[in-house]
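Novice: need a structure here:
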Amino acid sequence: MTKTILITGASRGIGAATARLAGTRGWSVGVNFAGNAAKAAEVVAAVEAAGGRAIAIRGDVSREADVTAMFDATERAFGGIDGVFSNAGVLHVAGRIADTDPGLARRVFEVNVFGAWLVARESARRLSTRRGGRGGSLVNMSSAAARLGSPNEFIDYAGSKGAVDSMTLGLARELGPDGIRVNAIRPGLIDTDIHADTGKTDRLGELVGGVPLGRPGLADEVAEAVVWLLSDAASYVSGALIDVSGGR
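Specialist: Sure thing, here's the model as predicted:
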């Protein structure tokens, strides 16, 4: 079935991979990005080349007006929304909590928690069958860090993803009667360019020894799980926290 979905933070990494895979299904995709318009345009072109439709939408998920606008833009372009991948997230240079700048930590929570909350609220308003929507699926981006804790690196990031897990469980129970399924994806060590943001040039190499499958994952592998959750094939899956972590 053809669907219309919105993906936040879709100009790179897992968000971009999910958009491209959705394109192969013939889906229409709102490609949200915060700053890199050129990369977002590349994703739009890739979705269209794969057989879907797409538009790029600039916006910061931590700002209410931006979140409302990205939903509006997707609906104007393609009609009602069937699914949302709340993917946008940030981290910062790795370090112990005693040495972390509170401003950097605050930004992590603004985007990863409050941003996810704003996207969830707007998803509830647009998709709810009680409010005239047609139901659908919300997939939150969590992380294996939520259960591993990320000591000596990102205590704040891990805490933000723990909050996403809790919100996911509550949202699944609250929004199920409104026809909305809510789940979270918890990737582990995935080979994307977000690792460059940490300041560790070989972070993948340092941590891969702890992965039972013996390698980092690929963004495309995570995207497969996300698209499945957005699809009708996952019609009875809600309230799930799905690890895509190679056993880590």
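
Novice: make it CA atoms for all contacts and neighbour counts henceforth
Specialist: Will do.

Novice: contacts for stretch 72-88?
Specialist: When contacts are defined by C-alpha atoms under 8 Å, 6 or more residues apart in numbering, stretch 72-88 is touched by residues 3-10, 14-15, 28-30, 55, 57, 61, 111-112, 116, 119-120, 123, 126-127, 133-141, 226, 230.

Novice: Next step: the residues you listed restricted to strands.
Specialist: Of the positions in these, 4-7, 28-30, 55, 57, 136-141 sit in strands, assigned by DSSP state E.

Novice: Filter those residues down to the buried ones.
Specialist: Buried by 16 or more other C-alpha atoms under 10 Å: 4-7, 28-30, 55, 57, 136-141, out of those.

Novice: top helix in this structure by residue count?
Specialist: helix 155-175 (DSSP state H).

Novice: Can you point out the buried residues in that one?
Specialist: Within helix 155-175, the residues scored as buried using 16+ other C-alpha under 10 Å are 155-165, 167-169, 171-173, 175.

Novice: which stretches of the chain form helices?
Specialist: Assigned by DSSP H, the helices in the chain fall at 13-24, 37-50, 64-78, 102-109, 116-127, 145-148, 155-175, 203-207, 219-230.

Novice: helices or strands next to the second one in the packing?
Specialist: Contacts defined by 3 or more C-alpha pairs under 8 Å, 6 or more residues apart in numbering; DSSP states H and E place helix 37-50 against helix 13-24, strand 28-33, strand 53-58.

Novice: so which of these gets nearest Pro102?
Specialist: Proximity to Pro102, assessed across those by C-alpha to C-alpha, is greatest for strand 28-33 (24.9 Å).

Novice: The structure of the following sequence is requested for comparison with the preceding one:
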Amino acid sequence: MNADKKTLLVTGGSRGIGAAICRQASRAGYGVAINYVSNRAAAEALVAELEAAGGEAFAVRGDVGNEADVVAMFEAVDRAFGRLDAFVNNAGIVDVKARVDEMSAERIERMMRINVVGSFLCAREAVKRMSTRHCGKGGAIVNLSSAAARLGSPGEYVDYAASKGAIDTLTVGLAREVALEGIRVNAVSPGITETDIHAS
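Specialist: Now for the predicted structure:
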């Protein structure tokens, strides 16, 4: 890989918003690492699409809710690209519509493990590679939040909304923590977007 080429890792990058981010980054000249958890075919199809257009990309499996998978995913990026310039914390889940008094502990714990703990673990690994404190050259982290964090999603997904509220707090705190270490941290908060996250 060209030593001057910037690199990007996108969790949940094989479909929906994540795939759109990968396409845009590739068009902008980034080498792109596309994370997926189960749909290998979708990730590999996107890699082929980006390479056919002259880009550089590879797919890497990893469940962001599993610490060992997160560490292995970032190590795979190290091996493939030798650097990490940008990271998008995109992977996340929703569940079927339900009131809070209908939610199981299993559902709530899974939501928080993937959407919150996973985002923290990925941000940790990105900072270790980007921060000047760790001999990095700086970089950018973008967290995917949601308008649900402000609206609460009553009668639908209060657990999802709460998880995205945590992402907003993570974004503000981490941005202030690493601002002097060359890392810019932001969040974007899409409204309802037609992807297959709801269907799945």
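
Novice: Drop the TM-score for these two in here.
Specialist: The TM-score (TM-score structural alignment, normalised by the length of the second structure) is 0.95; 197 aligned residues with a C-alpha RMSD of 1.1 Å.

Novice: quick one on the thing from earlier: okay, and the longest helix of the first structure goes to which residues in the second structure?
Specialist: Using TM-score structural alignment, the residues of the second structure aligned to helix 155-175 of the first structure are 158-178.

Novice: corresponding residue for Arg58 of the first structure in the second structure?
Specialist: Superposed on the second structure with TM-score structural alignment, Arg58 of the first structure falls opposite Arg61.

Novice: The longest strand seen in the first structure vs the second structure, mean deviation?
Specialist: Criterion DSSP E: the longest strand present in the first structure is strand 180-187. Between strand 180-187 of the first structure and the corresponding residues of the second structure, superposition yields a mean separation of 0.4 Å, by mean C-alpha distance after the TM-score superposition for the first structure.

Novice: tell me the residue furthest from the middle of the first structure?
Specialist: No residue in the first structure has its C-alpha farther from the mean C-alpha position than Ala98, which lies at 28.7 Å (C-alpha atoms, centre = their mean).

Novice: Any chance you could spot the residue sitting in the middle of the second structure?
Specialist: Asn89 (2.2 Å).

Novice: Show me what it aligns to in the first structure.
Specialist: Per TM-score structural alignment, Asn89 of the second structure is aligned with Ser86.

Novice: ditto for Arg40 of the second structure
Specialist: Here Arg40 of the second structure is matched to Ala37 in the first structure, going by TM-score structural alignment.

Novice: List the residues that contact the residue lying closest to Val158 of the second structure once chain neighbours are set aside.
Specialist: Of all residues not flanking Val158 of the second structure in the chain, Gly152 sits nearest, at 5.6 Å (C-alpha to C-alpha, 6 or more residues apart in numbering). Gly152 of the second structure sits next to Val158, Ala161, Ala162 when contact means C-alpha under 8 Å, 6+ apart.

Novice: Name all residues that make contact with the first one.
Specialist: Going back to what we said before, that points to Val158 of the second structure. By C-alpha under 8 Å, 6+ apart, the contact set of Val158 of the second structure is Arg99, Val100, Gly152.

Novice: any idea how far Glu177 of the second structure is from the last one?
Specialist: It stands for Gly152 of the second structure. Using C-alpha to C-alpha, to the nearest Å, Gly152 of the second structure is found at 27 Å from Glu177 of the second structure.

Novice: cool, and the first one?
Specialist: Relative to Glu177 of the second structure, Arg99 of the second structure is positioned 36 Å away (C-alpha to C-alpha).

Novice: what do you get for Ala126 of the second structure?
Specialist: On the measure of C-alpha to C-alpha, Ala126 of the second structure and Glu177 of the second structure end up 14 Å apart.

Novice: which one of the contacts of Val158 of the second structure is nearest Ile93 of the second structure?
Specialist: Set against Ile93 of the second structure, the nearest of the contacts of Val158 of the second structure by C-alpha to C-alpha is Gly152 (15.8 Å).

Novice: Check the separation of the first and last residues in stretch 32-42 of the second structure.
Specialist: Chord length of stretch 32-42 of the second structure, first to last residue, is 15 Å (C-alpha to C-alpha).

Novice: List the contacts of it.
Specialist: The contact list for stretch 32-42 of the second structure (C-alpha under 8 Å, 6+ apart) reads 7-15, 22, 25-26, 43, 47, 56-63, 73, 77.

Novice: And the buried ones among these, selectable in PyMOL?
Specialist: In PyMOL, a selection of the buried entries from the contacts of stretch 32-42 of the second structure looks like this (16+ other C-alpha under 10 Å):
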select buried, resi 7+8+9+10+11+12+13+14+15+22+25+26+43+47+56+57+58+59+60+61+62+63+73+77
